[in-house]
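>>> one predicted model, sequence on top.
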Amino acid sequence: MIETGITPPPYRITPLQQIAKGGRWRTEAMRAYSQPVLYWFTRGQGRLTVQGVTHGYGAHNAVMLPAGTMHGFDTLGQVAGVVIFFPNDPELNLPDEPMHLRLRDGQAQAEMSHQVENIQRELDLGPDASERALNHHAGLLGVWLERQAGPDWRDALETGGGASQRLAAAFTSLLERDFRNGRNVADYAAQLGITPTHLSRACKAASGRPASALVQDRVHYEARKLLRETRMPVKDVAQALGFRSAAYFTRAFQQKTGMTPSAFRRGA
């Protein structure tokens, strides 16, 4: 894990519109958080990629992701909602696998909004907010999500999807673990015991994007995050992300974003 000097609060709720203001890379590029997160989309639609598999999402969709789950989403027009960050605490018993709920029933939609409001109301107390109360709200939310998903939701995950989706999920797990080591598609394919062509074909089938695009996306999301949110020198960012030199990193970054790392940082 790269030390950024920034310690996020254990609980926080951020409007999706606020995240999107930072640029399309803040939502679309592949990333993973060190905390469990819940996306609650209340308006709009788009495409969501989780563990290398792309699905559509719409209004009143709840997406629960365990810590370390690689994901990104794009939007078709304006999207409203929130993302809730939880402590990475196993005692909360939040769902330990990605979960995507499409809440079509009006009562379920209202109950989900009420769950979010309970957490927000406690956070609004500021210094007087009780972590014990927040933990209870989080635990109740986790139970509610699993009830909505049904008793067999884990079994459906194991049996659902085709070979391409399972391979894409395995690949993104390796990518999230090793993207700082300068590895390429051939390296990941070798770890999975397949050819690079097979891996890229599977990723293309699962997400519409080749494996190389997912690798670049994850690395350059982290690069932009470090450049915007830390004072780490460019050469240290390059080293932290497995580039052979600062010059090579600068060329790759400029090719991806259209500007040098220094120019991108100045635009923060």
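That came through, no problem.
>>> C-alpha only now, for contacts and for neighbours.
Fine.
>>> could you pull out the helices for the stretch 101-250 of the chain?
Counting by DSSP state H, counting those that start in this stretch, the stretch 101-250 of the chain has helices at residues 106-123, 131-149, 153-159, 163-178, 185-192, 196-207, 211-229, 234-240, 246-257.
>>> distance from the chain centre to the first one, please.
Looking back up the chat, that one is helix 106-123. Its chain's average C-alpha position is 22 Å from that of helix 106-123, according to Cα atoms, centre = their mean, to the nearest Å.
>>> now it: buried residues?
By neighbour count on 16 or more other Cα atoms under 10 Å, the buried set for helix 106-123 is Gln109, Met112, Val116, Ile119, Gln120, Glu122, Leu123.
>>> same for it, what does it pack against?
For helix 106-123, the contact count by 3 or more Cα pairs under 8 Å, 6 or more residues apart in numbering; DSSP states H and E identifies helix 131-149 as packing neighbours.
>>> presented hereafter is structure B, for comparison with structure A:
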Amino acid sequence: MAELNANIPQFGLYGEAVVDDPALVHIENIASRSRENGWLIKPHRHGRMFQLLFVFDGHLDITIDEEYSSLKAPCVITLPAGVVHGFKFSPETEGAVLTLAEPLLTNESYIRCEPYFGPLFAKARLFSLEGRSVVQEMLAGYLKQIEAELRAVHLGHKLITEWLSRSVLMLLRRLMLESEEQGVEVSTTPVVQYRKLIESHLLQHWSVEQYADALSISADHLNRLCKAEVGKTAKAIVQERLLLEAKRRLIYTRGSVEELAFGLGFKDAAYFSRFFKQATGETPASFRKNNNFDTY
């Protein structure tokens, strides 16, 4: 599958080159990209984005990792990062595409949500909203609010879009729960479990081999899974998370760089500084000076 994916286009949003720092939340109607492409979206994947496709009127043929399905509105399709997908919509299909960037799903504020949302990100899922008019109306309402906030410049509009997006996810998780109660098995991928372990052992500086042992798989297998699902090595994932934590502490705490390094589990402050500069191009002290928020 990894070799197959290597030949499949990888986009930020469909038709756009991959970007290193995408907006955390993006929404657009289905027609905005599909109409100009003859209502056909060719198979592709997103390396660092989780997408939700909402179809409120019309029907579509969908390909997900070489599996084909025909769906009719109303329905929702969830597409984790790395999943190959393509669509053929009926003309004038009505609906929306909500895109959530990876940082929104891995940052500190997400940790409390992970036990609820983790299963949603484990694999692509199809949700029928037929006979669920209340849920459909709630989802449509949240999507309209997200769109309005993204167009506005009001105080806290970015935070509100994140909260509304999580409200959408919670509604879908409740639909999943109904399926679970009916005996449908829900599993999590090793990569999802890997991210959870990183949150528990980040400051212990576990090696990829230690994480793999905890998951009862080989380090090579874990690395292949990470590359296939998110386009990054297992080591890169843990180092990005460590770097994010370092940036947060540099900005929002007032301890010395040496204290911060030890707090992050580095035994040597000089090694921490080299790690940070190699990743960002600037020293920890310079980064803090350029991002000097008042936290007193």
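Alright, I've got the coordinates. A quick note: this is a predicted structure, and the numbers were derived from the prediction, not measured.
>>> of the buried residues of helix 106-123 of structure 1, closest to Ala169 of structure 1?
Met112 (27.7 Å; Cα to Cα).
>>> excluding chain neighbours, what is closest to the equivalent of that closest one over in structure 2?
Aligned by TM-score structural alignment, Met112 of structure 1 pairs with Tyr142 of structure 2. Computed as Cα to Cα, 6 or more residues apart in numbering, the closest residue to Tyr142 of structure 2 that is not its neighbour in sequence is Leu164, at 6.1 Å.
>>> how far away is the one you found from Leu139 of structure 2?
10 Å (Cα to Cα, to the nearest Å).
>>> and if you look at Tyr110 of structure 2?
Using Cα to Cα, Tyr110 of structure 2 is found at 21 Å from Leu139 of structure 2.
>>> now do Leu79 of structure 2
17 Å.
>>> can you check Ile64 of structure 2 too?
23 Å.
>>> for Val55 of structure 2, same thing?
From Val55 of structure 2 to Leu139 of structure 2 the distance is 11 Å (Cα to Cα).
>>> please apply the same query to Asp21 of structure 2.
27 Å.
>>> do the same with Val230 of structure 2
27 Å.
>>> cool, Met170 of structure 2 as well?
Met170 of structure 2 is 10 Å from Leu139 of structure 2, by Cα to Cα.
>>> any idea what Met259 of structure 1 aligns with in structure 2?
Counting by TM-score structural alignment, Met259 of structure 1 corresponds to Glu282 in structure 2.
>>> how about that match: what's its closest non-neighbour residue?
Phe276 is the one closest to Glu282 of structure 2 (Cα to Cα, 6+ apart), at 7.3 Å.
>>> what's the burial count for that neighbour?
As a burial measure, Phe276 of structure 2 scores 19 neighbours (other Cα atoms under 10 Å).
>>> wait, isn't it in contact with Ser286?
No: taking contacts as Cα atoms under 8 Å, Phe276 of structure 2 lies outside contact range of Ser286: 10.7 Å.
>>> OK, contacts around the counterpart of Val257 of structure 2 in structure 1?
Per TM-score structural alignment, the equivalent position to Val257 of structure 2 in structure 1 is Val234. Val234 of structure 1 sits next to Leu227, Ala246, Pro261, Ser262 when contact means Cα atoms under 8 Å, 6 or more residues apart in numbering.
>>> make a markdown table from the residues you listed and add neighbour count and distance to Pro95 of structure 1 to it.
Output for the contacts of Val234 of structure 1, formatted as a markdown table (neighbours: other Cα atoms under 10 Å; distance: Cα to Cα, whole Å):
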| residue | neighbour count | distance to Pro95 of structure 1 |
| --- | --- | --- |
| Leu227 | 21 | 32 |
| Ala246 | 17 | 40 |
| Pro261 | 25 | 37 |
| Ser262 | 12 | 40 |
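>>> give me the distance between the spatially most central residue of structure 2 and Leu60 of structure 2.
Structure 2 has Glu102 as the residue nearest its centroid, 3.4 Å off, counting by Cα atoms, centre = their mean. From Glu102 of structure 2 across to Leu60 of structure 2, the span is 27 Å (Cα to Cα).
>>> run a quick neighbour tally on Pro151 of structure 1.
Neighbourhood size, Pro151 of structure 1 [other Cα under 10 Å]: 10.
>>> look up how far Val82 of structure 1 lies from it.
26 Å.
>>> check Phe179 of structure 1 too.
Distance from Phe179 of structure 1 to Val82 of structure 1, by Cα to Cα: 28 Å.
>>> now do Thr75 of structure 1
Between Thr75 of structure 1 and Val82 of structure 1 the computed distance is 14 Å (Cα to Cα).
>>> residues in contact with the residue nearest to Glu282 of structure 2?
Contacts of Phe276 of structure 2 by Cα under 8 Å, 6+ apart are Leu243, Glu282, Thr283, Pro284.
>>> kindly give a single ChimeraX line that selects the buried subset of those.
In ChimeraX, a selection of the buried entries from the contacts of Phe276 of structure 2 looks like this (16+ other Cα under 10 Å):
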select :243,283,284
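>>> which of the contacts of Phe276 of structure 2 are conserved in structure 1?
Compared against structure 1 with both residues aligned by TM-score structural alignment, their matches' Cα atoms under 8 Å, the contacts of Phe276 of structure 2 retain Leu243, Glu282, Thr283, Pro284.
>>> take those and keep only those in strands.
Among those, DSSP state E puts none in strands.
>>> the residue nearest to Glu282 of structure 2 and Lys88 of structure 2, how far apart?
Applying Cα to Cα to Phe276 of structure 2 and Lys88 of structure 2 gives a distance of 45 Å.
>>> and stretch 217-234 of structure 1, how far out from the chain middle?
That offset, for stretch 217-234 of structure 1, works out to 16 Å (Cα atoms, centre = their mean).
>>> do stretch 171-190 of structure 1 as well
Centre to centre, stretch against its chain (Cα atoms, centre = their mean), the figure for stretch 171-190 of structure 1 is 17 Å.
>>> buried residues, that stretch. List them.
Here stretch 171-190 of structure 1 shows Phe171, Thr172, Ser173, Leu175, Glu176, Phe179, Arg180, Gly182, Val185, Ala186, Tyr188, Ala189 as buried, counting by 16+ other Cα under 10 Å.
>>> what ranges do the strands span in the stretch 1-150 of structure 1?
Per DSSP state E, counting those that start in this stretch, the stretch 1-150 of structure 1 carries strands over the ranges 12-15, 37-43, 46-50, 53-57, 61-65, 71-75, 80-85, 99-102.
>>> in CSV: those, plus distance to Cys203 of structure 1.
Listed next are the strands of the stretch 1-150 of structure 1 as CSV, based on distance: least, Cα to Cα, whole Å:
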stretch, distance to Cys203 of structure 1
strand 12-15, 30
strand 37-43, 24
strand 46-50, 11
strand 53-57, 8
strand 61-65, 20
strand 71-75, 14
strand 80-85, 26
strand 99-102, 20
